[in-house]
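1. Provided below are the primary sequence and the corresponding predicted coordinates.
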Amino acid sequence: MKLNRRAFIGTGAAAAAAMSAPHVKAGSHGRPRVVVVGGGAGGATAARYIAKDSKGEIDVTLVEPTRMYYTCFFSNLYIGGFRELSSIGHTYGGLAKQGVNVVHDWAVGVDRDAKTVTLAGGGVLPYDRLVLSPGIDFVDGAVPGWDVTKQNKMPHAYKAGSQSELLKAQIESMPQGGTYVMVAPPNPFRCPPGPYERISMVAHYLKNNNPTAKIIIADPKPKFSKMALFQDGWERHYGGMIEWLGPDFGGGNVTVDADAMTVDVDGEAIKADACNVIPAMKAGRICEMAGVNDGNWAPVIGHTMQSRIDENIHVLGDASSQGDMPKSGFSANSQAKVAAMAVRGALTGSKVFPAKFSNTCWSLLDTDDGIKVGATYKATDEKIAKVDGFISQLGEDDALRKTTYEESVGWYAGITSDMFG
């Protein structure tokens, strides 16, 4: 079967062919080359596993502009005062020690015919396989009155690091009795429980430092991940502090004025002392540059995480459109291992096993009050499909909730070690 890079549909037969095809023989350049763009949960994991498990047979280059990577997962705990910022920051020395060539630069172009990636600094990286794991960007005009030029006044803090520091500082500077407003995003978006864990962490801080403050959430969605669990926790820990405005109460009709620090919800202007605007999201821009997007996201074949548009490109994590898995760090890490195995199989002829995936999303409501939701998944010809799942229950005792939180801390240590070595 001859596969066309610009029209790779990814039917079951095509996926099977991609998994069983003879491996690529290196040409005059020597070892086959893999370029990975994006050094988060998907990209760092993929780069590490390809380099580690190929035992030097594949040349692996990771392109990531930042030298210190801050995880979005657990950044809410920093905002709530449960973590230091340094505890969620990670460098790439461990990957370099395992044979990954780490290039700190921006990828600004992909030539799929020449199979090259262009860097902002002028370099050009050839590849036999390309892995894109750029995370998210924001949809222009998603929240009227807001764009990225307003992010210093109304931070999104959905790319961790300086934005997290800024939002935390604004919350700490709120006057007594002030108002914090969140504009929540529409589906699909990175980390479905994330905005609501953030509300919990903001409330935790305010309860202890500004107990008469108010929190307002303007939400375009009629429901959200772990909704009953969050609302139960808000009532138990922060009774009367948090007001959620769904679409029936104008949450889907919002405009903002960053200069005036106002949020208009269905015609009613709310003065905000701190405002967290989380816009609608899309795949990181390099996916659009590479021409592998279908709308806002990049469709992939679940068996291998290959792009449905170009079989020489794999797309991981938040940027991918793959089926039932949520956009989370755990998901990206799980998908990266499947992609790494497929890449090694294609380039070295190593065995490729059927793809299996898992995900868990933990959230902290208050001190030692942790909840979780998760599932296992399998690849089908149509999508990554949910097999079974679990979720914390209302009314769990304090000991179980504490154990759930401690479990999340152990997971964080494990996944960051798995990502960065």
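-> Perfect, I can see it now.

2. alpha carbons only for contacts and neighbour counts from here, please
-> OK.

3. the strands in the stretch 251-400 of the chain, which residues?
-> 254-257, 262-265, 268-271, 274-277, 281-283, 298-301, 306-307, 313-315, 320-321, 356-366, 369-379, 384-391 (DSSP state E, counting those that start in this stretch).

4. and residue 182, that's in a strand?
-> Yes: under DSSP: H, G, I helix; E, B strand; the rest coil, residue 182 falls within a strand.

5. quick revisit: now the strands of the stretch 251-400 of the chain in TSV, with mean neighbour count and distance to residue 95?
-> TSV is the format used below for the strands of the stretch 251-400 of the chain (neighbours: other C-alpha atoms under 10 Å; distance: least, C-alpha to C-alpha, whole Å):
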stretch	mean neighbour count	distance to residue 95
strand 254-257	20	42
strand 262-265	20	44
strand 268-271	15	47
strand 274-277	26	34
strand 281-283	25	25
strand 298-301	28	26
strand 306-307	29	23
strand 313-315	31	20
strand 320-321	29	24
strand 356-366	23	23
strand 369-379	20	28
strand 384-391	15	28
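
6. for the ones you listed, which one sits closest to residue 174?
-> Minimum separation from residue 174 across these (C-alpha to C-alpha) falls at strand 274-277, 6.7 Å.

7. got the contact list for the closest one?
-> Strand 274-277 has contacts (C-alpha atoms under 8 Å, 6 or more residues apart in numbering) with 146, 153-157, 167, 170-171, 174, 179-184, 261.

8. Got another one to weigh against that:
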Amino acid sequence: MTLNRRAFLGTATAASATLAAPMVRAQAKPRAVVIGGGAGGATAARYIAKDSKGEIDVTLIEPTRTYYTCFFSNLYLGGFRTMDSLGHSYATLAATHGINVVHDWAIGVDRDAKTVSLAGGGSVPYDRLVISPGIDFVDGAVPGWDLSTQTAMPHAYKAGTQTELLKRQIESMPEGGTYVMVAPPNPYRCPPGPYERVSMVAHYLKANNPTAKIIIADPKPKFSKQGLFEEGWQKHYGGMIERIGPDFGGENVSVNAADMTVDIDGEVVNADVVNVIPAMKAGAICDAAALTEGNWAPVSGHTMQSRLDENVHILGDACAQGDMPKSGFSANSQAKVAAMAVRGALTGSRVFPAKFSNTCWSLIDTDDGVKVGASYEATDEKIAKVDGFVSQTGEDAALRKATYEESVGWYAGITADMFS
């Protein structure tokens, strides 16, 4: 399966072109409100506005004026991308598609009155609501760490200032210093993400601090693309990376930000950089709207509607939907299904059976790219995996380079699909 910018956008255009023209309404336009301007929310807002051809009034609520993608942010740490290349504006969504972009925090949802409360005051009414807030962190998931310590021990799992902070800390490590990552338990955003990050940190250190050490304290017995990463670490960074899994204490970890130590099953490690990636949950607005069960928001795969409120659709990292991983590609794919369902509900346009796809690329070293992906379909119980693919160990350099170049084309394509 090969994707580039033109192929990615062409597929999206073909899908939207199959939709029937919306019904003409004499009354006021129906209102769709989208909370969250990432891969799910920005895509949903764009497709609802574009494909309804002005028949739906669309409002996008997003606090940041420039959105930095979490996907590809590891490549910034490795020196393969600039931070500016990860930043995207909402100007085109407003100017081209007539979307009302509100830069504020959504702090509450009155599901009876169908309104969204804003931190700056006032509220926004809706007929259909789409929520795509990404992730927040589970309090107490790593003893000794909370949001008050994220400056000393950054998570960098929400891109932007945290990513820049982590990079500065890595660049400031003393010769022969130690970087410790506390990896998250399942489920979490971007399953290969922590291990691509280790690869990119190792890439930087190999060139600039070759006697430095990387330790991963991991609560999971296995992780996405494990064989591929371990092969790559041995090939490119032999002796630099040590992973401590649950059998050796990786699930019994605490940290002390004051003295920069990590306790791994009773053994205290003095660290120069500690990258804590805690357990995750749905973005806080889902809890505020009483749309979660446990840490995540359950949805129907057919329409991405909340199983607790048919007037709300929940996308991406925040939702519990079945087999799809939490990724930018997944959120973008789910957003198109939700957008079609919202148009159908508000204008009477035809709704086609839901289909989904996902691919996650990872860069291990220069031109050494790997990927994993699958296609999915909706059942009454969940979004179910239909088939899949994954890079293989021992692949030749030309294929790995092509895989990396494919990921660059995909990034250009998905960000255009979100923001153009």
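-> Sure, I can see it. The structure presented is a predicted model; accordingly, all values stated were derived computationally and were not measured.

9. TM between them?
-> The TM-score (TM-score structural alignment, normalised by the length of the second structure) is 0.94; 398 aligned residues with a C-alpha RMSD of 1.1 Å.

10. Of the strands of the stretch 251-400 of the first structure, which is nearest residue 46 of the first structure?
-> Evaluated over the strands of the stretch 251-400 of the first structure, closeness to residue 46 of the first structure peaks at strand 313-315, with 10.2 Å, by C-alpha to C-alpha.

11. picking that back up, inside helices: which ones of the contacts of strand 274-277 of the first structure?
-> Of these, the ones assigned to helices by DSSP state H are 167, 170, 171.

12. okay if I get those as JSON lines plus distance to residue 268 of the first structure?
-> Formatted as JSON lines, these follow (distance: C-alpha to C-alpha, whole Å):
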{"residue": "167", "distance to residue 268 of the first structure": "24"}
{"residue": "170", "distance to residue 268 of the first structure": "23"}
{"residue": "171", "distance to residue 268 of the first structure": "23"}
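
13. for the residues you listed, which one is nearest residue 191 of the first structure?
-> residue 167 (18.0 Å).

14. How many residues are close by the closest one?
-> Counted with other C-alpha atoms under 10 Å, the neighbours of residue 167 of the first structure add up to 23.

15. what's the burial count for the residue nearest to it when sequence neighbours are not counted?
-> Closest residue in space to residue 167 of the first structure, ignoring its immediate chain neighbours: residue 155 at 6.1 Å, by C-alpha to C-alpha, 6 or more residues apart in numbering. Residue 155 of the first structure is flanked by 27 other residues according to other C-alpha under 10 Å.

16. Residue 155 of the first structure -> the second structure?
-> Aligned counterpart of residue 155 of the first structure in the second structure: residue 154 (TM-score structural alignment).

17. One more: residue 91 of the first structure?
-> So, by TM-score structural alignment, residue 91 of the first structure is matched to residue 89.

18. ok so, going back, how about the strands of the stretch 251-400 of the first structure, which one is nearest residue 99 of the first structure?
-> When the strands of the stretch 251-400 of the first structure are compared by C-alpha to C-alpha, strand 313-315 sits nearest residue 99 of the first structure, at 20.6 Å.

19. helices or strands next to that closest one in the packing?
-> The contact analysis (3 or more C-alpha pairs under 8 Å, 6 or more residues apart in numbering; DSSP states H and E) places strand 313-315 of the first structure against strand 129-132, strand 298-301, strand 306-307.

20. Would you mind getting the average deviation of it from the second structure?
-> When the second structure is superposed, strand 313-315 of the first structure averages 0.1 Å from its matched positions, counting by mean C-alpha distance after the TM-score superposition for the first structure.

21. so how far is that strand off the chain centroid?
-> Distance of strand 313-315 of the first structure from the chain centroid (C-alpha atoms, centre = their mean, to the nearest Å) equals 16 Å.

22. so where is it in the second structure?
-> Going by TM-score structural alignment: strand 313-315 of the first structure matches residues 312-314.

23. follow-up on the earlier one: which residues touch the match of residue 155 of the first structure?
-> By C-alpha under 8 Å, 6+ apart, the contact list for residue 154 of the second structure reads 162, 165, 166, 274, 275, 276.

24. go on, residue 212 of the first structure?
-> Residue 212 of the first structure is in contact with 176, 177, 178, 241, counting by C-alpha under 8 Å, 6+ apart.

25. Which of those are buried? Put it as a ChimeraX command.
-> The buried residues among those can be selected in ChimeraX (16 or more other C-alpha atoms under 10 Å) with this line:
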select :178,241
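
26. Kindly indicate which of the contacts of residue 212 of the first structure lies nearest residue 121 of the first structure.
-> For the contacts of residue 212 of the first structure, the residue nearest residue 121 of the first structure by C-alpha to C-alpha is residue 178; the value is 45.2 Å.

27. okay, now the residue nearest to that closest one when sequence neighbours are not counted: neighbour count?
-> Counting by C-alpha to C-alpha, 6+ apart, residue 178 of the first structure lies nearest to residue 213, which is 4.9 Å off, once chain neighbours are set aside. Using other C-alpha under 10 Å, residue 213 of the first structure has 20 neighbouring residues.

28. Contacts only, for the counterpart of residue 213 of the first structure in the second structure.
-> Under the alignment by TM-score structural alignment, residue 213 of the first structure pairs with residue 212 in the second structure. By C-alpha under 8 Å, 6+ apart, residue 212 of the second structure lies in contact with 175, 176, 177, 178, 179, 205, 240.

29. Residue 47 of the first structure matches what in the second structure?
-> Under the alignment (TM-score structural alignment), residue 47 of the first structure pairs with residue 45 in the second structure.
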